[in-house]
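A.B. asks: Sharing a sequence plus its predicted fold:
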Amino acid sequence: MLRSALTVGSWTMASRILGFARDMLIASRLGAGPVADAFFVALKLPNLFRRLFGEGAFNAAFVPAFAGTLAAEGRASARALAERMGALMTLWLGVLVVIGIVFMPQVMRGLAPGFSDDPAKFALAVELTRITFPYLLFICLTALVGGVLNGLDRFAAAAAAPVFFNLISMATLLWLTPYVATPGHALAWGVTASGVVQLALVLWATAQAGMALNILRPPAITPEVRQVLRRMVPGVIGAGVVQLNLAVDIIIASLLPAGAISFLYYADRVAQLPLGVIGAAVGTALLPLLSRQLRSGQPLSAHRSMNRAVEMSLLLTLPAAVGLAVAAGPIIAALFQRGAFSAAEASASAAALIAYAVGLPAFVLVKVFAPGFFARGDTATPVKLGLMAVALNLALNLMLMGPLRHVGVALSTSLAAWANAGMLAWLLARRGHFIADRRCRRAVPRIAATAAVMGLAVVAVAFALPAAGSSVARAMTAAVLIATGGAVYFGGGVWLGAFDPREVLRMLRRRPASTPVAAKQP
């Protein structure tokens, strides 16, 4: 599992680094003004539907079914299942895209009501969202084909696909801007173009893996497809509520002073680096592994896999959360404070980043605990627990948006994530599906202590450094703080016994499990 997680994490890290380069470029060209707010809403809407239909609930239902079919019935049956699901997804998402483009003004009045006070900003948001909305179809199909690759233990191509999102976005912002109305238009066209490229990449990868897919075949509702849909429905309902909650965040932010949406976006982008690299990597690798272990009657192996996933997640996430919280100002300033993005805007984004950092370990633990249900075919329980977390999030948003403005939106999200992770862990433990073993109980407190020592060291160094005036000086300050945190955490972790570097190296050298014989049949 560690090798698979590192494959996903390495490509995700490359994507995040390029994403920072893209966001730095956007910040310098657009700042946190009305064009930036309009574009971020235009990007958020297809992403909301992508998470609803293309990831989360769909993958939780599809990946175990595909992996199980592959192991039990062979490649031909697994390919047929994937093609039927792809044809069905193409049909319903194609219809959704057309409806969304036609009725986008009405959608925008519900999603960003605060924009209605500025007709030009509202019209721009509608136009940009119409350009980006087809991205939904392409990226959801990319998620489906990526699920096929994950079921085949081929993680690299699906993890590498987002790299092209960032490359194409930067290219269009630089080269297309002179030929369109605003830089936001150039970015919007880049979003849709990147969806086409990402889909082409994963389709090519499946062909290279010996499972070329024809996702344009006529849809057919077979018993296997019905089973996936039945398992998917509770997750879609739950994901729909979660996405509605994210939409509420946008609604609230649109009612706050101008720039609130942009502040939250830039802070979230920084927080998403460890979340994407660690959470997505561990969750992506853990789900098919647990599915195979449980399908093969190996509950003890599944139990060990869950414990190691929790360890690995906290080993990497706790220091990231502490580091982002204590060095939020220098990090945001080094990344974005230039051009149209001022020091005041950097300070506002840094405050939101601190609030997001509070919930970072919880966001990752949710991705670790949820596969414990999904791999057992239980998509309903995480939905019920998610509904409770959503209700808490909504209540906290309403309570905190007044006194804390955009920071209250971010803090509400973090607190609700902790509630969600806690409920998932409690119910898994109650059912006997997750009990922290001796190694986990020993490692986690030591990891937390090491992260705390690291945080104190970073704060001390930050106070000792002189104020940074230029972009180069800000970058150097951030680099020194990050290097200090990394060195203290590694040295302290070895000294306190939080982890053993030799054991990590041994895990990296292990060969992944061989493909089941049934899966090798043509």
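C.D. replies: Received it, and whenever you're ready, just let me know what you need. Numbers count the residues shown, from 1 in each chain.

A.B. asks: switch to C-alpha atoms for all contacts and neighbour counts from now on
C.D. replies: Noted.

A.B. asks: need the helices for the stretch 301-450 of the chain, in chain order.
C.D. replies: 328-336, 343-358, 360-374, 380-404, 406-430, 438-464 (DSSP state H, counting those that start in this stretch).

A.B. asks: Look at residue 469 and give its secondary structure.
C.D. replies: coil (DSSP: H, G, I helix; E, B strand; the rest coil).

A.B. asks: Tally up the residues packed near it, please.
C.D. replies: 8 (other C-alpha atoms under 10 Å).

A.B. asks: Repeat that for residue 160.
C.D. replies: Neighbours of residue 160 using other C-alpha under 10 Å come to 22.

A.B. asks: Point out the other helices and strands that the strand or helix carrying it packs with.
C.D. replies: Per DSSP states H and E: residue 160 is located in helix 156-175. Counting by 3 or more C-alpha pairs under 8 Å, 6 or more residues apart in numbering; DSSP states H and E, the packing neighbours recorded for helix 156-175 are helix 2-30, helix 135-151, helix 183-208.

A.B. asks: okay, now the one to match up with it:
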Amino acid sequence: MAKKLVRSGVIVSAMTLISRVLGLVRDVVIANLMGAGNGADVFFLANKIPNFLRRLFAEGAFAQAFVPVLSEYQQQKPDQVKSLLAAVGGSLGMLVSLVTAIGVIGSPVVIAIFANGWFIEYWNGGPQGAKYELASLMLKITFPYLWFITFTALSGAILNTLGRFAVSAFTPVFLNVAIIAAALWISPQLQQPEIGLAIGVFLGGLIQFLFQIPFLAKAGLLVKPKVNFAHPGVQKIRKLMIPALFGVSVSQINLLFDTVIASFLMAGSISWLYYSDRLLEFPLGLFGIAIATVILPALSKDHASQDPATFKKTMDWGVRMVCLLGMPAMAGLILLAQPMLMVLFMRGAFSLEDSAMASYSLMAYGSGLLSFMLVKVLAPGYYARQDTKTPVRFGIIAMVSNMVFNVIFAIPFGYVGLAIATSLSALLNASLLYFGLHRQGVYAMSKANLVFLAKLALATAAMIAVVISLNPSIAQWAEMALSERVFTLFGIIGVAAVSYLFGLLLLGVRRNQLKAQ
């Protein structure tokens, strides 16, 4: 089990790294093309809405309800697996097709809800009213992405339960390639280049959908969809998914709520939040989501096999790994926020001022990175046991708290206050999830683990001292040529990584402590 988890984690992280690097390249291209102006604000909103729904219908609530049920069928009813997949594919397909049609036809209403500030400007004939009209058009192009990515996620979840993690982890590469290609070859031909990016989102979803079909066929699980809401497996998934929708959507609703508030703030607020969130997503996806992807099928099988001891060991491994990687990543994001933004985005329409403004929200988001990662690992402890109600309750508490935090921090700190509120709500959510597992007797931090985390904290503190001593001033960063910035940044990151690893070795951390015991 230990070797399999580590190997699977490495595979998913490697594939995710390729995707995230291309994602950063995509954002560099977008920043160069549009900077943080009105066009960028509109594109990021039109892209965010279907992605929000994707987390609900695809990778989020659906996966967390579907994977445990599929694992149960594979363990206990292998002869009924194909009928389950046919019923799930048909029923989910009918539902998502209806939602997609409503989204495309009703895009003006959807934009009015999520960018209320732009709609009010449009209604009153204000200068930002054009952003509402353009966003309504672009959403018609980006919304079908939801349909494609839902079936892509269904295929990926099936392959993950078979231990074939590489395919679904690599699939997002195609979305990034499509958007980059659209930015380079379609956008320059259009009067409004952001429309070209929306076309890239559409094409990326289509390519991802087509890519996974051969792998599903090779596994012998490509079945003809059949609408059957009465199928026992579909009913069980629906029962688990409905409350899970609320639990998974908490962070997404928080981000969209941030967007609604940001639409009332100064121009560029949505874009600054986007660019900082993209840098946050890099370590979160590379470590947190990758580890969560691996442990959910493992935990589901442990539960189906009625093996609570192995279940606890798998949870223990997940927490250790996200803390091992999340602590230094969190410190790095905070300390090197503006230099990283300058290296990645400061060219073309993206200015030094934009890098400074985005760095403030990145530091605020970065302070919550470890909490975001822990949520990704602790929540499967509930979903694998088919308990979706408890994380929902915690999620609602966190969501309401986020709204309160927004009111408290957005007034004095603007868009940065929104990022602060999001990080605080993630900390609350992670704390509730952990103490809930502890109360249920499912998982508790051992004394050995507490000592391990203390060693990680000390090694991270030493790394912070190294980064502070090596980090040039912002004025010095601004005077550097791009090649010098890149060399300096990677040099600092490299030395920081070595100092962190050296600190761990000095403190007695060894490789066997990173395995599922």
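C.D. replies: All right, it came through fine. Values in this document were obtained by computation on a predicted structure and should not be read as measured data.

A.B. asks: if I look at the alignment partner in the second structure of residue 169 of the first structure, how far off is residue 419 of the second structure?
C.D. replies: Under the alignment (TM-score structural alignment), residue 169 of the first structure maps onto residue 179 of the second structure. From residue 179 of the second structure across to residue 419 of the second structure, the span is 26 Å (C-alpha to C-alpha, to the nearest Å).

A.B. asks: between the two, who's got more neighbours?
C.D. replies: residue 419 (31 against 27).

A.B. asks: just to revisit the earlier point, reformat the helices of the stretch 301-450 of the first structure as CSV; add distance to residue 19 of the first structure.
C.D. replies: Below are the helices of the stretch 301-450 of the first structure laid out as CSV (distance: least, C-alpha to C-alpha, whole Å):
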stretch, distance to residue 19 of the first structure
helix 328-336, 11
helix 343-358, 16
helix 360-374, 19
helix 380-404, 27
helix 406-430, 20
helix 438-464, 25
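
A.B. asks: returning to what we had before: and the angle from the helix holding residue 160 of the first structure to helix 2-30?
C.D. replies: On the basis of axes from the mean of the first three to the mean of the last three C-alpha atoms, to 10 degrees, helix 156-175 of the first structure is oriented at 10 degrees to helix 2-30.

A.B. asks: Relative to the second structure, what is the average displacement of helix 156-175 of the first structure?
C.D. replies: For helix 156-175 of the first structure, the mean deviation from the second structure after alignment is 0.6 Å (mean C-alpha distance after the TM-score superposition for the first structure).

A.B. asks: sorry, back to before: between the helices of the stretch 301-450 of the first structure, which gets nearest to residue 241 of the first structure?
C.D. replies: Of all these, helix 380-404 sits nearest to residue 241 of the first structure, with 7.0 Å by C-alpha to C-alpha.

A.B. asks: Could you check the angle that closest one makes with helix 406-430?
C.D. replies: 150 degrees.

A.B. asks: Please point out which parts of helix 380-404 of the first structure sit buried.
C.D. replies: For helix 380-404 of the first structure, a neighbour-count test (16 or more other C-alpha atoms under 10 Å) marks 380-383, 385-387, 389-390, 392-394, 396-397, 400-401 as buried.

A.B. asks: how long is stretch 273-293 of the second structure from one end to the other?
C.D. replies: 26 Å.

A.B. asks: contacts for that stretch?
C.D. replies: 9, 12-14, 16-17, 20, 24, 27, 44, 318, 321-322, 325-326, 329, 333, 358-359, 361-362, 365-366, 369, 372-374, 376-377, 380, 415, 419 (C-alpha atoms under 8 Å, 6 or more residues apart in numbering).
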